[in-house]
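[1] here are the coordinates; sequence isn't available:
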């Protein structure tokens, strides 16, 4: 039997770490999911267990290379991007993988923005709100100013996708999808590194910038394969859509964060948009993508636990709750009476509204869950609307976890009756995007045009907003 050519993709999320093998038709022929127990950094803050992640890459590859029915032609990575691995001359990590949720020292943040033009002007240049540690460049600034003895030993600061690539190739590189993603490192007006990066001497700690489609030979033993540079996960998730669709669209990529990405909106960010958590990402071709973020997946996970505990149910029960338009109508009537502040001031409506609701006021856990999804969909509507403004988009694609949630999808269709709303069913958009980015380096076949199956959701007359 002849060996099947495949590409291996490591897709590293905050919660789940996945390995996929795709064949040349982009069908998944192998997958594995792992979760690692978090560790803590020197301040006691929770963070990723970098050593567990590193060992799992090597262990997984050894297993894959032992298979006689497959031949690995290439390996690439997609991972959350706002985390840096500081390596020394020998490539060893010098610090824990600090969490992007870690509190940022207030005085140090004030010092930075005062020195480099003020928060408002800087945020416009860097196309990102002030996000503390989530602006990963600020982590590097922090290391320089609070732990100079460690900073001196840093050969390169690599974003997580590029560190994983480095593990297999031995080549340190930077990638535009990571550098251009709310890092404060990139000036979107000048389309180059921001001046502070040069003034602070930080540029010399950043590896050379590679194209997202470049590959390197592998240093890790195995068969003859090439290694991609790795991509920021949200930018990777956009690639299959850019490959398959020419008509303008917005993609809502759902996971821990729900990111509304509009690659057809090149209008500059406004002060109001920045204040509402809009920012720019970068496509793998280096073009800005206007985006808005919502911490909705995390919120959903926390509130489902709260509902399950209150009603004495298993959290897994809420994975497949059917959409009930009657329940939604009842909740809408009730909310009109109770949510006067929120309905009269929609800009105050944040995704955490449900956390303030009294669960004992709901007749059932199903009603409570519908209310959670109504709050999330309402916040999603406001967030997505911000990136639609000024563009001729008529289609919205939803991928990731919420694309399988019938309540979320039906509510989104009701909030956007003028749009075509689709749940995109695809074998792992983020991982597939990382595979497509280096298609020509491993795949002998043309790019497929049937990667994405779409399920249309229409606005129903019994639910309107």
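    Thanks, I have it. Just so you know, these numbers come straight off a predicted model, no measurement behind them. Residues are numbered from 1 along each chain as shown.
[2] contacts and neighbour counts: CA atoms only from here.
    Fine.
[3] How far does stretch 291-305 sit from its chain's centre?
    Mean-position distance between stretch 291-305 and its chain equals 12 Å (CA atoms, centre = their mean, to the nearest Å).
[4] swap in stretch 344-362?
    The answer for stretch 344-362 is 25 Å, by CA atoms, centre = their mean.
[5] Okay, residue 177 and residue 211: tell me how far apart.
    9 Å (CA to CA, to the nearest Å).
[6] neighbour-wise, which of those two wins?
    Between residue 177 and residue 211, residue 177 has the larger neighbour count (other CA atoms under 10 Å), namely 26 against 17.
[7] in a strand, that's where the more buried one is, yeah?
    No. Under DSSP: H, G, I helix; E, B strand; the rest coil, residue 177 sits outside any strand and is assigned helix.
[8] Quick check: it touching residue 237?
    No. Between residue 177 and residue 237 there is no contact under CA atoms under 8 Å: 11.3 Å.
[9] The stretch 301-450 of the chain: helices as residue ranges?
    Secondary structure of the stretch 301-450 of the chain (DSSP state H, counting those that start in this stretch): helices at 325-338, 340-344, 365-388, 406-415, 429-437, 439-442.
[10] try this one next to it:
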């Protein structure tokens, strides 16, 4: 029907959103809330599934548009798994920032010995619970009674699909998200997952766009969704962002370009469909994600949102100007990684602000003005992005195209600096007012219906000495 809407549930690590789209792809209504972990009954920090459900039920129940929603698609962050017993949660899903095995060195060594090699999983060893298999290993060993109740395992997007319609499913973009559970090139579970008995517990694999069923009667009543509302399987958020470009890539297969899609948020994730997996460096947090079609997608990432916020040190993100950027470059003021504890190509390094020959622990103590701090945050993220693009496409002679989505797509200094750092590349920015993860999720709910992405070329900022500055930054990384 013409007035029907699509509900997109978009759960990121720091923020959760509800968006209602009409058939033209316009957002009719949207809501958001912060997303934080909560203490679990078993003593570890857990994902706030009950808080999110209460918020969604209350918000949708109060909206007059909910009854118009004829379909639901969920997109969530990765590194999150849910165990179910016969009636519901067998244990609260772990927050991936919890280092579950840190206090259990024997278990940690057992896990490392049992894991498949990087050559098979293309999943690097990451800190805390970013390899979701570590979470399962922890629950299995630390909480055996909870594990014994576990009858099914679901990736996080499919948990919400199950909660809505009662049908259990898994999906490859979440299974293949640096979990150690999946072999991207073989399209099957890892030996670790099989030997530990986890593979047998995972629900059947379905495509992200597949309809699993209609909403449960109780959900229809409490959330306000109509009984005929269908529920799609759901997708990993960064792969939702990539999915919107896959069809156009297939249509334009004769065009030779090295495309990198930059999906920004808490994590800045760079995905290079078509790049070789041979050059992936595990120690640089480079990996292969799995796209919604099941294909290995070379990926690199850094915690750009967290690092940007750290470098701002309380400044307005929009406070920076071209003059501020030029003052940083002329004064050889640079941010050297890393400013986030989890993941990224420079993990293990302590971030610092270098002002000529002096080094400071953070932008605040360096005495930088608010505008300079905002410019430095944008420049640092642009430098890290450019550095990673070249490594993803190392050895390829194809011309580079970089397409930026998310919050960084609205930062003029970041965009202009990125194009300036990559003068031979074509940098594009999404003009879509809707963030890429939510737009990609909406498009997946109508997979196969061709829709063009609205993008615009980026103009390089005119900044003297940028090339020399970036070369010095790279030398400082050695």
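    Yep, it's here. Computed from a prediction, not measured in an experiment: that's the story for all the values here.
[11] intersection of neighbour lists for residue 177 and residue 211 of structure 1?
    Contact criterion CA atoms under 8 Å, 6 or more residues apart in numbering; residues shared by residue 177 of structure 1 and residue 211: residue 284.
[12] Measure how buried the aligned residue in structure 2 for residue 457 of structure 1 is and give me the count.
    Structural alignment (TM-score structural alignment) places residue 457 of structure 1 against residue 459 in structure 2. Neighbours of residue 459 of structure 2 under the rule other CA under 10 Å: 17.
[13] Is residue 459 of structure 2 in contact with residue 419, as I believe?
    Yes. Proximity of residue 459 of structure 2 to residue 419 meets the contact threshold set by CA under 8 Å, at 6.7 Å.
[14] Quick check: closest non-adjacent residue to residue 164 of structure 1.
    The shortest distance from residue 164 of structure 1 to any non-neighbouring residue, by CA to CA, 6 or more residues apart in numbering, is to residue 77 (7.0 Å).
[15] residue in structure 2 matching that neighbour?
    In structure 2, residue 77 of structure 1 lands on residue 74 (TM-score structural alignment).
[16] Against structure 1, what's the mean shift for the helix or strand where that match lies, could you check?
    Applying DSSP states H and E as the criterion places residue 74 of structure 2 in strand 69-76. Here the mean offset of strand 69-76 of structure 2 against structure 1 after fitting is 0.8 Å, by mean CA distance after the TM-score superposition for structure 1.
[17] picking that back up, is it true that the match of residue 457 of structure 1 lies in a strand?
    No. Read with three-state DSSP, residue 459 of structure 2 is coil and lies in no strand.
[18] contacting residues around the corresponding residue of structure 2 for residue 166 of structure 1?
    The alignment partner of residue 166 of structure 1 in structure 2, by TM-score structural alignment, is residue 162. Going by CA under 8 Å, 6+ apart, residue 162 of structure 2 touches 168, 169.
[19] I'd guess residue 162 of structure 2 is in a helix, am I close?
    Yes. Membership of residue 162 of structure 2 in a helix is supported by three-state DSSP.
[20] what about it, distance to residue 214 of structure 2?
    Separation of residue 162 of structure 2 from residue 214 of structure 2 (CA to CA): 10 Å.
[21] Can you tell me the closest non-neighbouring residue to residue 276 of structure 2?
    Closest to residue 276 of structure 2 by CA to CA, 6+ apart is residue 298, at 7.0 Å.
[22] The one you found matches what in structure 1?
    Match for residue 298 of structure 2 (TM-score structural alignment): residue 290.
[23] residues in contact with its match?
    261, 262, 263, 265, 266, 267, 269, 278, 279, 280, 281, 387.
[24] quick one on the thing from earlier: please list all residues in contact with the residue nearest to residue 164 of structure 1.
    Per CA under 8 Å, 6+ apart, neighbours of residue 77 of structure 1: 9-12, 161-162, 164-165, 228-231, 431, 434.
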